[in-house]
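Student: Let's see this in three dimensions:
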Amino acid sequence: MITEEQARELAQDWIEAWNAHDLDKIMSHYAESVILTSPVAAKLLNQPSGTVIGKAALRSYFKQGLEVYPDLKFELLDVLWGLSSLVLYYINQNGTKTGEFMEVSSTGSVTKVVANYNE
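Tutor: Prediction:
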């Protein structure tokens, strides 16, 4: 079970890693078998499913994202948590609101991500 403290710590560390554009720190949150689904991934990867499978592929996708969006910055608005998941609600440098649902393993690694945007 994820506690409020764990959810808030993961969220803050995740936001700080992205805002620092620190790819190694960003990747430290994810399991080897992670699966991410995102409309941005569909666009950047020219892949209709928007699905990225595995940590190596995710690293490559995130690297590309940091290059395409050099002014990328996130502001955390809220964190919601459940038994083994959390939702990060934030805005980016363009004012786009995002909700990322993340499943988290018993070791604290993110195993699944589903990103949703308001634009």
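
Student: only C-alpha atoms for contact and neighbour calcs from this point on.
Tutor: Will do.

Student: Would you confirm that Leu36 contacts Val110?
Tutor: No - counting by C-alpha atoms under 8 Å, Leu36 does not reach Val110; the two are 9.8 Å apart.

Student: quick one: which of those two has more around it?
Tutor: Val110 (26 against 23; other C-alpha atoms under 10 Å).

Student: measure that one to Trp18 for me?
Tutor: As judged by C-alpha to C-alpha, to the nearest Å, Val110 and Trp18 stand 15 Å apart.

Student: remind me, longest helix of this structure?
Tutor: Ranked by residue count and defined by DSSP state H, the top helix of the chain is helix 4-19.

Student: Roughly how far does the residue nearest to His21 when sequence neighbours are not counted sit from Leu72?
Tutor: Distance criterion C-alpha to C-alpha, 6 or more residues apart in numbering; nearest residue to His21, sequence neighbours excluded, is Leu66 at 6.9 Å. As judged by C-alpha to C-alpha, Leu66 and Leu72 stand 7 Å apart.

Student: Name the nearest residue to Ile26, ignoring sequence neighbours.
Tutor: Using C-alpha to C-alpha, 6+ apart, the nearest residue to Ile26 is Ala17, at 5.2 Å.

Student: One more, so I can put them side by side:
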Amino acid sequence: MLTQEQANQFASHWIQAWNSHDLDEILTHYAEDVVLVSPVAVKILNDSFGTVQGKAALRDYFKKGLEVYPDLKFELLDVMWGIFSVVVYYINQKGLKAGELMELSSTGKITKVIANYNG
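Tutor: Sure thing, here's the model as predicted:
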């Protein structure tokens, strides 16, 4: 079971990795068989399902995202935690709020992400 302290540490490290724009550091959080579903993926990948499957595909998607948004920056607003999941609630570089539900494996790697945005 995930503790509140573990969830907060995870979210803080996740935000720091994204703000560093270090793709390898970002990817340390994700499992090999990760699935990500995001409205941003619809736009960047021109894929109506907005789904990215597997870490190799995720690397390509994140690389494109960092190129499309060179000023990307996240500010952590809140962290919610469950038994095997975390919701990271943040503001992005556009001032829009986002919440990402992340299911975690027993090793603490993200296996599924469902991203939601308010704008």
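
Student: TM-score for these two?
Tutor: The TM-score (TM-score structural alignment, normalised by the length of structure 1) is 0.99; 119 aligned residues with a C-alpha RMSD of 0.4 Å.

Student: Who are the packing partners of the longest helix of structure 1?
Tutor: If contacts are counted by 3 or more C-alpha pairs under 8 Å, 6 or more residues apart in numbering; DSSP states H and E, helix 4-19 of structure 1 sits against helix 23-27, strand 74-81.

Student: Quickly find the element holding Met102 of structure 1.
Tutor: Per DSSP states H and E, Met102 of structure 1 falls inside strand 97-104.

Student: tell me the average deviation of that strand from structure 2 after fitting.
Tutor: Its aligned residues in structure 2 lie a mean 0.2 Å from strand 97-104 of structure 1 after superposition (mean C-alpha distance after the TM-score superposition for structure 1).

Student: from the middle of its chain, how far away would the host helix or strand of Leu66 of structure 2 be?
Tutor: Under the criterion of DSSP H and E, Leu66 of structure 2 resides in helix 55-68. Distance of helix 55-68 of structure 2 from the chain centroid (C-alpha atoms, centre = their mean, to the nearest Å) equals 12 Å.

Student: again with stretch 105-118 of structure 2
Tutor: That offset, for stretch 105-118 of structure 2, works out to 7 Å (C-alpha atoms, centre = their mean).

Student: Quick check: end-to-end length of it?
Tutor: 28 Å.

Student: picking that back up, and the helix holding Leu66 of structure 2, what does it pack onto?
Tutor: By 3+ C-alpha pairs under 8 Å, 6+ apart, helix 55-68 of structure 2 packs against helix 23-27, strand 30-37, helix 39-45.

Student: quick one: contacts of the shortest one?
Tutor: If I follow you right, that is helix 23-27 of structure 2. Trp14, Ala17, Trp18, Lys55, Arg59, Phe62, Lys63 (C-alpha atoms under 8 Å, 6 or more residues apart in numbering).

Student: distance from that helix to structure 1 after superposition?
Tutor: Counting by mean C-alpha distance after the TM-score superposition for structure 1, helix 23-27 of structure 2 comes out at 0.4 Å.
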